[in-house]
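Undergrad: sharing a model prediction with you, sequence too.
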Amino acid sequence: MVDRAPETVAEIASRTGRPLTTVKNTWTRHPAWPDPLPQRRGRWRLYDPADVDAFIRDHIDRQVADLEPTRLYTAQQLEDAGIGIRAGTIRSDLTRRRWPEPDDTEGGTNRWYGATVTEALAGRRGYRRTEGE
């Protein structure tokens, strides 16, 4: 494995495709953000890319939950399944058309197939498919 050169927050933002303000004002303030290296590049602090990658893996990226493709789930059941989105957010995103329409509304309850949810989550930022998908 080749060691990568230390990176500034601007380089981290560019490499990860995130806004500089997100990295600088949110990620670096997280308690688990790695400590800067002792050297600097100009006025910029430098970070070990491997430490940054571990932080992103553990605190930013989320795995798509393992849902049964043909089972119907309510918003609360999806939250309980650990998809990383609260039931209230699902309902709010539904009204804003940022969440797919329910696959079933029998009894006045919105429910989605696991396959529908998995597809919706795969398109959201911060989610990544597990290997083999």
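TA: Yep, that arrived.

Undergrad: C-alpha only now, for contacts and for neighbours.
TA: OK.

Undergrad: and the helices in this structure?
TA: 9-16, 20-25, 49-55, 75-80, 87-95, 114-122 (DSSP state H).

Undergrad: what residue in the protein is the furthest from its centre?
TA: Here the chain reaches farthest from its C-alpha mean at G107, the gap being 32.4 Å by CA atoms, centre = their mean.

Undergrad: and here is the other one:
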Amino acid sequence: MVDRPRLIAPEIAEQYGVSIHTVTKTWAQHPAWPDHVDKRGRYKEYAARDIADFVRDHVERQAVTLEPRRLYTAQQLEDAGIGIKAGTIRADLTRGRWPKPDDTEGGANRWFGATATQALATRRGYRKADS
């Protein structure tokens, strides 16, 4: 009989490129976090497949296709399903973590879809759009 691979928190962190703190204090606190299947030393062991399913369903954000030459407000980007709230875009803009708007006519910040897509590509947790 072949055992399914099992992972403990440090291995999960290494495999997914996050800190152990993210695994134990953020992911493991999520209601959908899988039940452990055993213990190894002081760590709980989880089925690798269950962890992969959790990351796919609750951590990774599916890339959306935006119209490259269309202008979007922060709210329109949120509504398009990019996985980021409009308030986060505004806060990140203030902190220099989101590109300056391509257009500010009428006092509204707007970005071309191509600009937003490029910004999203540099954020952690986004899958590449399917070709």
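TA: Nice, thanks for sending it over. Given the structure is predicted, the values throughout are model-derived calculations rather than measurements.

Undergrad: what does the superposition give as a TM-score?
TA: The TM-score (TM-score structural alignment, normalised by the length of the second structure) is 0.93; 130 aligned residues with a CA RMSD of 1.5 Å.

Undergrad: quick one, what contacts the closest residue in space to S14 of the first structure that isn't next to it in sequence?
TA: Distance criterion CA to CA, 6 or more residues apart in numbering; nearest residue to S14 of the first structure, sequence neighbours excluded, is L20 at 7.7 Å. Contact analysis of L20 of the first structure by CA atoms under 8 Å, 6 or more residues apart in numbering lists 9-10, 13-14.

Undergrad: can you pick the most crowded of these?
TA: Within the contacts of L20 of the first structure, V9 tops the neighbour count with 20 neighbours, counted by other CA atoms under 10 Å.

Undergrad: what's the first-to-last distance across stretch 49-65 of the first structure?
TA: Stretch 49-65 of the first structure stretches 27 Å from its first residue to its last (CA to CA, to the nearest Å).

Undergrad: the second structure: matching residues for that one?
TA: The alignment of stretch 49-65 of the first structure onto the second structure (TM-score structural alignment) covers residues 48-64.

Undergrad: neighbouring contacts of that stretch?
TA: Residues from elsewhere that reach stretch 48-64 of the second structure, judged by CA under 8 Å, 6+ apart: 4-7, 12, 32-34, 80-83, 125-129.

Undergrad: buried sites along that stretch?
TA: 48, 50-51, 54-55, 61-64 (16 or more other CA atoms under 10 Å).

Undergrad: equivalent analysis for stretch 102-114 of the first structure, please.
TA: For stretch 102-114 of the first structure, by 16+ other CA under 10 Å, it's 102, 110-114.

Undergrad: and the furthest pair within these?
TA: Greatest spatial distance among those (CA to CA): N110 and G114, at 13.0 Å.

Undergrad: end to end, how far does stretch 54-63 of the first structure reach?
TA: 14 Å.

Undergrad: typed the wrong thing, it's stretch 79-91 of the first structure
TA: Stretch 79-91 of the first structure end-to-end distance (CA to CA) = 11 Å.

Undergrad: quick one: it to chain centroid distance?
TA: Chain-centre distance of stretch 79-91 of the first structure: 13 Å, with CA atoms, centre = their mean, to the nearest Å.

Undergrad: need the residues that contact that stretch.
TA: The contact list for stretch 79-91 of the first structure, computed with CA under 8 Å, 6+ apart, reads 62, 64-65, 67, 75-76, 78, 99.
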